[in-house]
Structure formats: structure tokens, C-alpha cells
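Enquirer: Sequence first, predicted model second:
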Amino acid sequence: MKTPQVQTDNQAVLEKYDKESKYRVFDSRWPALVVSVLAIGISLYHLYTSAFPVLNTYPHRAVHLAVMLALVFLLYPMRSKSPRNRLTWFDGILAGIGLVTGAYIVINYTDLVQRGTTLYNDIDLWLSIITVLLVLEGARRVIGWGLPVLAILFVLYGVYGREIPIDAFVHRGYSWEDTLAYMFMGLEGIYGTAIGVSATYIFLFILFGSILAKSGMGQFFNDLALALAGSSKGGPAKVAVLSSGFMGSINGSAIANVVSTGAFTIPLMKKIGYDRNFAGAVEASASVGGQVLPPIMGAAAFIMAETLGIGYGTIALAGLLPALLFYLSVLTQVHLRAERLGLTGIPKKEIPRVKDVMKERGHLLIPLLFLIYLLFFSSVTILYSAFWTILVTIGVASLRKTTRMGIGDLLDALETGARATIGVAMACAVVGIIVGVAALTGFGLNLAGGIIEFGGGSLFLTLVFTMLASIVLGMGVPSIPAYVITVTMAAPALLQMGVEPLVAHMFVFYFGIFANITPPVALAAFAAAGISRGEPMKTGLQALKLAAAGFIVPFMFVYSDQLLLVNADWSESIMVILTAVLGVLMLGTALEGYLFAPVSVVLRLALVVCAILLIQPNWITDLIGVLVAAITLLWQWRKKGKGSERILPA
């Protein structure tokens, strides 16, 4: 059990790297009550409308954003030094104005649709200006300056595009009035796809995760991972990988996952002998990887399915093998590090038994299995699936006293779910401005042309530059907005090079996600370093090494999409899986530099080549890779027989 001081320290870490956690805690009852009513109300609204829609798309998104804006100004002070125990009159007014913007759209929906984005009146224009400013300021308060500044630059580009000195990005330019009205009126700007997915999939699945957490799912995952892997060599690190992967797939928040799961796993890793930087890196890489792990993928799978117009099952299947390869790579390095250092696991008497864990909380798996059934084997919509899964979760949790939720628990889960959506909603609203300007000016296609031209028409160089663009665009941004940005800005370059849409989307999605552990803005790794008391940059570099498979596999599935299991028959799929697994094992060995005994530098380089040959499906490269792997295995076994000493990792 964590002591109050440890909890305080972990909260400080969370607040340092996750601005969403720096909210007001009111001394007065009334502001807190208003927040609770708004948060619970919007949760109930979304839950009801997921099964029984009551508004059209435009007003529905407006209601969602209006309440999110109100909650932002009620909960988040203007400055870090502003008092956090009371509400200022100024923020109270801003919260009210935020609600007014949504009410205006709901009341005048028909008229707004008939006028379109060009026939705006004075009230439309003023509300457009106000809404854009509220969104930018709200996002600044919750997620920091990065995304709002980028949005401001895009608005300036939309207005002054004719004066850009780079010919490839010049456009005719739009007036301030036309640009801002375009952001507010219709479904191309603030109320576009990004806020649309926030108002549907993201909200519901965050709410689902909140209800699961209240039932004790987080404790169940920790206990189950501990029971399965805790006693093996380097057990606590493997526990971190498994539990963080499970939770990361559901909650979609890498930093929050690092702090919640890492508070349990990082001290255990340090206790058995892992270096503090490595311990933090394990937690960070595992938490970030959860967002590419089916079935939920932090809600990205549902958004990708809607964007591409293909079935959810296809997306989940495509994401399965790359995600498992990523986690296998992390586990391999964790295990080899334990072997190298001679680390043991946790004594079996100190960890729970699988049987006892399943008896106590195993029923909590039923909602997840139910969700998978609805998504894969029924014809109901994703939203309807989420609605019924939430209800089933509440019912299943009531089967045992330890997981049963009372009315107070349910209300708390509803409020927590709405609060947890604020940051993503504000990021999505700002992304709407960026994407809106890109659509208005053709910036996405211009950038795609620039990337291709810079790559000289080479697919490999285009992939490299697209990767770099995706990492930069994804730095410091929640996973879903990162995907929306990268798929709008970076994916068109791959599409123009003939890469299939699903492959292109998966490629940019991976690199937008892994920006969270890519220095210099590796927020997930920095948060983990705050808990482990390690050095942030060293932790980030270690996390980058652990996640190496996540940076290599996307290149491989561009060249051979059999890795996504969507264009391969069963015999091909089995061979692809086997060779890719062997390749990842060799990659982990090369990165850690240990297999039964220390591995020489020359052999490590050979193993990297071997890994790439094995990960890319081709019978000739597979044969070469298998031969190199077999020779390496025999050579290292022979060195072990000669009694080679363990050495500490670099």
C-alpha cells in the first residue's frame, strides 16, 4: 500500500508532466456541485445518445464541446500561480459563454446549415471569434502551449498564405472573417471529425474505462500480471509490461497509465536490482505501447475504421501482430537484462496465485469479452456496443462484494469519465482548427508533395521523412489528436506513393504514438523518470531502445503488408508470425547484447540485419535470417559452456 507521502509525490509527478491533473479543488461547495452536475449530466447524455440519438451531428458535437469548455474554465485556472481552491468571476463568465456557444448552434441549427460557411451574419461572426478564442485558451490551460500555438500559426497561414515565400505552400489567402467563420460553422473546422470522435467513441470508451477502474479492474490487471510473471526472472518488469499493456489499451492515456501503474511496478523493479532509468523506461514504453494494442487501442481502432470506411475487425486484426511484436521485443530485453544482471523474481509466497486472483476479480473480464463479441461477431454499431458494454460492466461488477459499485461509486465514475475527457476534447477541438485550415488551403496535399519531393521519389526516404513528420506532430499531444493530425498531414504523402490507405494510416499512427517516448519531448518517459527518480533524458533513450521494434515494424509492413494479416491466407499468416517472432527475439538480443553470454559488437550488428530480414516476409530473407539465428544460438550456447562472465549493460 502506498503511503500518503508517496501518493503526494506521484501526484506531483503527474501534475508536472500532465497538465490535465492540475485542476481546482474547491473549498466552497457550490462550484464543486456545478462541476459535478455538468460532468455527470454530460456523461448521462452521451450514454443515452449512444443508443438513442436525439440530435443531429452538428448540434451533438456542439453540446459536447460546450460542456467541455465550461468544465475547462471551471476546473483549470488561468495561470499556474492562480489559486486552485476557488473559482474566479472571470472564469465563471467564460464557462457560461462556453455553454452559450453550444446553445446557439442547437437553437439555430437549421438556419446555420442552410446558410453554410460563407453566408454568415454578425452574430455568427462574433460567436466564431469567441469560440476560436475559447478553444485556444481552454486547450492552453489543459494541455499547454504547443498545440494552440500550432493552431494559431495555421490560422495565420490561412489568412496570409498568398505571402508565403515557398511556392509549394502558397495559396490565394482568405480573409479573417471567412477563416474564422469556417472554423465555427459546419463540420470542417472546430466541429469536424476530431471533435466528432471525441463526442462519440472517445467519450464513451473513457467512460467505460472509468467504470472499469471504479470496479477494481486496475487492481485485477496488476494482480493477474503479478501472479503470471512476478516470480520469473526480472518478474516486476514483466508485470509492468503486461499490466501497463492491458490498461493502456483501455484508457488510452500513456502518462496517466505511467503514474498509476508505475507507482506499483517501478519500486518493485528497483527493489530487485533494475537500474532506475531502465525501470522508468520499461513502464513508459509499455504504457505507450498499450495504445497500439487491440482490442481498443486507446479508441484509435474505432476512429481509423470510421475514417477509412472499413470494418473494425479489419483494423483490430491489422494492429494485432505489430502490437504483439512490440511487446515481445520489450519482454525479451527485460528478460535478457535480468539474465545478464543475475536478477531473480519475487518469492512465490509474496505474490498472489492465478486461481485466487481469478476467483476474486476474474468476472471483470466478462465485459471485455462481451465487447469483443459485439465488435467482431454482431452487427450492432460501435456506439451501441459501448453502451451495452458499460451496462454489462455495472451488472457484472455487482456479482461480488469487492467489485460492487453503489450509487455514489457510479456517480463518481460518471464524473471522473467526463473529467478525463476534457483534455482529449480540447485537443480535438484545436486539431479541428488545424485540419480545417489544411482542408481550406490544401496544405495537407502541399505537405505531401513536399515530403515526396524532398525524398526524391524514393519510397524509403518518403517513409523516413513521413516518420519524422509524424513524430514531430505527435510530440506532447494525446494519442487520438496525434493520429488525426498525422493522418491529415503526413499520410497523404504515402498515399501518393501508392501505399494502401490502411497501411499508411497504421504507419503514421505508430509514429505519432511513439512520439511520447521519443526525446526531446518524451513526456511518458519523463513522467516515469519522476517516479523512479531517474534522469529524464536517459530514461527516454532507454525507452526508445526498448521500443525499437515499434520503429522498425511499421517500415516492414509498408513493404510487406502480410504483417498486418489482412492480405495473407492462413498458411502465409502462420509463417509470417513465426519468422517475425524470431526476428523480434533476435532484435531484442542485439539491443541488449546478451544471450547466455555477452554478445560481441560484430554479432550484434549481424543480429540487427538478421532481425530485419526475418520481420520482412520473404522466403529467401527468412531462410537467411533463420540460419543466422541458428548459428548465433549455437555460438552463444558454446560461449556459455566456456563460462563467460556476465557484464553490466552499458
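Expert: Received it, and whenever you're ready, just let me know what you need. Numbering: from 1, shown residues only.
Enquirer: contacts, neighbours, all on C-alpha from now
Expert: Noted.
Enquirer: Could you pull up the contacting residues of the most centrally placed residue in the chain?
Expert: What sits nearest the mean C-alpha location of the chain, by Cα atoms, centre = their mean, is Ser479, with 3.5 Å. Under the criterion of Cα atoms under 8 Å, 6 or more residues apart in numbering, the contact partners of Ser479 comprise 252-253, 291, 298, 300, 512-513.
Enquirer: mind listing which of the residues you listed are in strands?
Expert: When DSSP state E defines the strands, the subset of the contacts of Ser479 inside them is empty.
Enquirer: Okay, one more to line up with it:
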Amino acid sequence: MNNEKFETLSAEEQQKILEKYDPESNTRNLKGIFRIITFVGLLAFSLFQLYTAIFGVFTAQIQRSIHLGFALALIFLLFPARRGQKKKGKLQVAWYDIILALLSVYVGAYWPTNIDAIVMRVGLLTDTDFYVGVLAILLVLEATRRAVGLPITIIAILFLSYGYFGESMPGFLQHSGLSLERLVQTMFFTTEGILGTPLGVSATFIFLFLLFGSFLVKTGVGQYFNDLAVSIAGKRTGGPAKVAIFSSALQGTISGSSVANVVTSGSFTIPMMKKLGYKREFAGAVEAAASTGGQLMPPIMGAAAFLMVEFIGGGLTYWDIAKAAAIPAILYFTGVWIMTHFEAKRIGLSGLAKEEMPNRKEVLKKIYLLIPILAVIVLLMSGITVTHAALYSILIAIIVGFINRAANMKLVDIIYALVDGARTALAVAAATAAAGIIVGIVTKTGLGLKLANGLIDIAGGKLLPTLFLTMIAAIILGMGSPTTANYVITSTIAAPAIILLGIPDLSAHLFVFYFGIIADITPPVALAAFAAAGVSGGEPIRTGIQSAKLAIAAFIIPYMFVLSPELLMIDTNATELIWVIFTAITGMIAIGAGMIGYWFRTLHWVERLFAIATGLMLIYPGVWTDTIGLVAFAALIGIQFVWKREGNKPMKSQNA
């Protein structure tokens, strides 16, 4: 390997890829008066959220409608009607977008200025109420299309149609139907539609943690994650790939998007992997799989964990969710790590050269930059409210930013962090508002229970077929949707089927959450993999297939924690937990070797199949499967060492 420095993507190149694969990044580059208006609007949005977090939120309708008004107005100013649309002339924002932004302000202010009259009418709508409700629905759908993407917009429209045309639906999908007036009332004049729980969580917890992520970026934590990852894993076998895994697991803490994670950390790790000798598709696949896994890694799981707390209820806390998700996330990254290691061994790759490594002493001197991450974990464990945990963590991040000389943080950086945090929250607000439409229709029509019963009937009432069908539904529903909306859709439609079979709510919700997330790396619609291909220069579909192969753990682990709740630390003791983790990791080693085609040496195709079968037995909970799996595992190792000692080579295997 030569010693020339690897090249990373420029900021402009990163932005182009983000705009292509991530609707949230497709914003106008405003100047002049519109730049000032949006800057002030974003700052005011953050200050409003901080004010209510410190002094107490308003009533649900007021808090959520103001949050919605801010988000919709700013989306219409920042996001053009079409991707890449450039406005010619002096007026940077189209005239119709200015009107839509003003109408959004009106809709956002309607509840706060008319709440007494609306409450007194007890569900009876005036003509003005009706038209405002219709306007709110249309604005939410258009804002979601621009800021989030077409898939969730289409799903929301289909659900609205289902609510209205219920009498015309076939079979078990049929219901009495909702009149137009009742539909509008549900969508905007109750807390079961647009102003429902998803938007409520966005207007409180999610916004604050997105703000926390924005402050972490300003303090230099994002860059420190890369330096720390290189210093720990850079010199190991296939070092850059392991750097990508380690870095992306950490970056997931401050990024709410798989695609954004791919582009930010991938612009650094993918060129390293290519220079070392990894193929373009494999380099992109490693980053895509690792970045997607970042959404599964506590303490901040793509913001969906906050919704999970509200959806499951029953006294469940955010820390319960984070704790339950910890071991599955570790197993996921262990699986990706193992497979990249075997691939590096297979093609004979070493680690980075000494001159490409950062100074370890200098890196360790800045270990204090991790204090905000540790603080949020400790605060959540301590039992204080999620809101206060976020506020204190933001304050700690600011203090750390001032201590870090490299960040050179000033008062103006705090203002920009507030603006950037609000900008990040726009797509989440739109997505949760659209998700509220879906939840509202499901609640009013009982669709969730109908679909759950339908899935169970198709599966013959058996658990494993039901899990398989639910997995397929979650992957399809999750394609092209951001993490937050992704979870709302899958948990509303797919999770009830598993719960009906007696599986704990937490296991069921995490099951659909996992498969909704890995839709980002599952062809044919694998946005994270396509973004990684944009960085690596590889072929998108091949990158997606490689990503899905590397993330094979994510297709197995959800079945594991449904069948073996010990992995979620539900009703378990330390001995059981240690044994389950041991057999699971051992199983992942065998599966990884079988998938890559290399262990201590190249594997024959028969050995590959045997290794995968061995891994599945070890992963499946049970005394007999574990026993057989461990014996088979030992036999595989023995056969390889005997073969190596005798100097024999097996028949050439077809390696991916």
C-alpha cells in the first residue's frame, strides 16, 4: 500500500449525494431577505421548544399546532416543489411557496387563537373550521412530499382514501366509512390525527435530542468519533472497514438518518477502504450496513425510541427501551465486524500504515469530548424526565464545546447550532404529522386489528410464519421512509399481529422497528446503500445486495429476541443472559464465515452451508440446538486446522 493520503469527498460532493438520496437535504440555498427570514424562523422555532421544555409545555393542541405551524412554514420556504429546482430571477422563493408558508402560519395559529371556541363547540365544526382542517391536511401532505419523500405521502393519501371509501372496501377491510366532515374533524380537531401522539413526541422529546445532536456536531464530537475509531481499529486486519463500523455506531448517536450517516462518515471511511484494496461495492456496503445500524444503537435510536415509549405505554420508560435494544445492537455490529474481518482475511488486506494513523496520545487527550454522550446515558438511567435529560445534556455539550480549543466555540456557534437543530427537525415534524394521519385512520377504522387478524389467518396461527409475513410487511412499509415515520407505520400496522400471539409488546415493537430500519439497505429500494454507492462509485444494486449480506444479523436478531426475550433483558438473570450472548456471538462467527466463504482458510461450498446451519442452531434458543451447534462449531474449526496442517486445499469455493 502506498503512503499517499486518501482523498475524501468535498462538502459540495457530499451535498449532491445527500440531495439525490435524502429528501431532507434538498433545500434551497437562500440569500438576502429570505435567508434572514428563514434564519430567524429556525432560531425562533428552537427558542420556542427550549422555552416550553424549561417552563412547561402548553396544552397538547396548542403545543403541537405551533410546532406544526413553524415546521410547515419553514419547509415551504426552504424546500422547493421539485428536486433541484432553481428559481430564476430576484425572487428566490416561488410566489406560491410564500402563500403556502403564510397559510401554514395561519393553520399553526388557529388552535392557539380559537381554542376556547373550538372546545365549546364540542366537536361541531363551523365552515371555517372545516376549511382550515382541509387546508391543514393538504399542507401536511405537500410538506411531507417535499421534506420527507413520496412513499410516506402516498401511504397517507391511501389511508385517507380508505377512511372515506370504507363501505366500498372488500372483505374484512370493509367499514362504515367516515364522512368528509368527520374525517377532517378527526385529522385536525382531535389528538388522534395530525395533532396526535407522533407529532406530540416530535414537539417535545425528539426536537430536543435533535438539538443535542446539533450541539455535538458544533463541539467537534463528530470528527472525534472518526479519530477515535481510526486510533482503535485502523491498524487491525481490514482496518478501514472496522473504522467505518466503529465510527458509524458512534455517529448514529448524533444522526437521525441512515443516509446522512452514510455520507458524513462514509466520505471519510469509504476512500480509506478503497485505497486499502476493498472493492467499491463492498466498501460502500460496509458503510451502509454500519450507518443503518447506527439507528439501532442506544442511547438515541433515530428518535423512534421516544415514540416507542408512548405507543407501548404501561409505565415503560425511555431507559427501558434503550436497555432492551443494547444487546441486539451490539450483536448486529458484531456480525458486520466479523464479516468484514473474514473478507479482509480472504483477500489478504492489512490495516492502515503508521503514517496514516492519528497520534493516539492526542486522540486520548480529547476523550472528554465523549462526556455529553456519557451524561445523557447517566441522566436517563437516573430516572429524571427525558426532557430534563436532553436539556442538561445540551448544557454539558456547550460547556465541552468551550473547553475544546479545536472547536473554537463561540456564542455565534450556539446560535447556529440552534438553527441547524431546528432545520433537522423540519422533516421529522412533517413525517410525524403525516404518520398521525395514518394512526388516526387506523384508530377510527380498527384497521390495525383487521390486518393483524388477516396476517395470522394467512400464517395459520403459527408464530414463525406470522413473524416472517410481518417482517416482509415491515420491510415494504419501511422502504423510502425516514426512521421516525418508518416506525410509526410498521408499529401501527404490523406489530399488532405479533402481539396477538402473546409476544410481549416491547419484543413486537422492536421486531418491526428493526425490519423497518433495514429497509434502507434491502434492495430494490435501499437508500442508504444507494447513497454509499454514490460515495464509492460502485453499482447501486450490487452495493445494496452486499449491504443486506453484511447485515444478515439484522435479519436474524429480531427472531432471536422474540423467541428468547432474555436478549432484551426481560425476566432474565445474569447466567442466562451471558449464555444467550455467548451462543449468539458464536453463531454469528459461523454465519459470517459461511456468508463470506472464509474462516481460517477458504471454505468449500458444503462447508459454507454447514457453517450457516451451525450458526442458525447456535442462535436459535434451546438446549438441544445450542449443544448440537457447539459440537458442529468445534468440528468445523477442527476440520480447518487439520486441513491447514496437512497442506491440503479444499475445492475452490465461489466467494462473494
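Expert: Cool, got the structure. For clarity, every value in this text was computed on a predicted model and none was experimentally measured.
Enquirer: sorry, back to before: the residue nearest to the centre of structure 1 pairs with which position in structure 2?
Expert: In structure 2, the residue matched to Ser479 of structure 1 (TM-score structural alignment) is Thr483.
Enquirer: how far away is its match from Met301 of structure 2?
Expert: Distance, Thr483 of structure 2 to Met301 of structure 2, using Cα to Cα, to the nearest Å: 9 Å.
Enquirer: Kindly report the same for Val412 of structure 2.
Expert: Counting by Cα to Cα - Val412 of structure 2 and Met301 of structure 2 are separated by 29 Å.
Enquirer: what about those two, which has more around it?
Expert: Met301 (23 against 9; other Cα atoms under 10 Å).
Enquirer: mean deviation of the longest helix along structure 2 from structure 1?
Expert: Longest helix of structure 2, by residue count under DSSP state H: helix 411-445. For helix 411-445 of structure 2, the mean deviation from structure 1 after alignment is 1.1 Å (mean Cα distance after the TM-score superposition for structure 1).
Enquirer: Over which residues of structure 1 does that helix lie when aligned?
Expert: Using TM-score structural alignment, helix 411-445 of structure 2 corresponds to residues 407-441 of structure 1.
Enquirer: list the buried ones in the matching stretch?
Expert: The neighbour-count criterion (16 or more other Cα atoms under 10 Å) identifies 410-438, 440-441 as the buried residues of stretch 407-441 of structure 1.
Enquirer: now do stretch 620-637 of structure 1
Expert: 621-622, 625-626, 628-629, 632, 635-636.
Enquirer: coming back round to it: please tabulate the contacts of Ser479 of structure 1 in JSON lines, including the columns distance to Pro83 of structure 1.
Expert: JSON lines is the format used below for those (distance: Cα to Cα, whole Å):
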{"residue": "Gly252", "distance to Pro83 of structure 1": "30"}
{"residue": "Ser253", "distance to Pro83 of structure 1": "27"}
{"residue": "Gln291", "distance to Pro83 of structure 1": "35"}
{"residue": "Gly298", "distance to Pro83 of structure 1": "33"}
{"residue": "Ala300", "distance to Pro83 of structure 1": "36"}
{"residue": "Gly512", "distance to Pro83 of structure 1": "35"}
{"residue": "Ile513", "distance to Pro83 of structure 1": "34"}
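Enquirer: how about the strands in structure 1?
Expert: Under DSSP E, structure 1 gives strands at 594-595, 597-598.
Enquirer: could you dump those strands to TSV with mean neighbour count and distance to Val100 of structure 1?
Expert: Below are the strands of structure 1 laid out as TSV (neighbours: other Cα atoms under 10 Å; distance: least, Cα to Cα, whole Å):
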stretch	mean neighbour count	distance to Val100 of structure 1
strand 594-595	22	62
strand 597-598	22	66
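Enquirer: now the helices for the stretch 51-200 of structure 2?
Expert: 60-78, 95-120, 127-147, 150-164, 180-188, 197-201 (DSSP state H, counting those that start in this stretch).
Enquirer: Just send those back as JSON lines, with distance to Val221 of structure 2 too.
Expert: Shown next, in JSON lines, are the helices of the stretch 51-200 of structure 2 (distance: least, Cα to Cα, whole Å):
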{"stretch": "helix 60-78", "distance to Val221 of structure 2": "27"}
{"stretch": "helix 95-120", "distance to Val221 of structure 2": "35"}
{"stretch": "helix 127-147", "distance to Val221 of structure 2": "27"}
{"stretch": "helix 150-164", "distance to Val221 of structure 2": "32"}
{"stretch": "helix 180-188", "distance to Val221 of structure 2": "40"}
{"stretch": "helix 197-201", "distance to Val221 of structure 2": "26"}
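Enquirer: Nice, that's everything, thank you.
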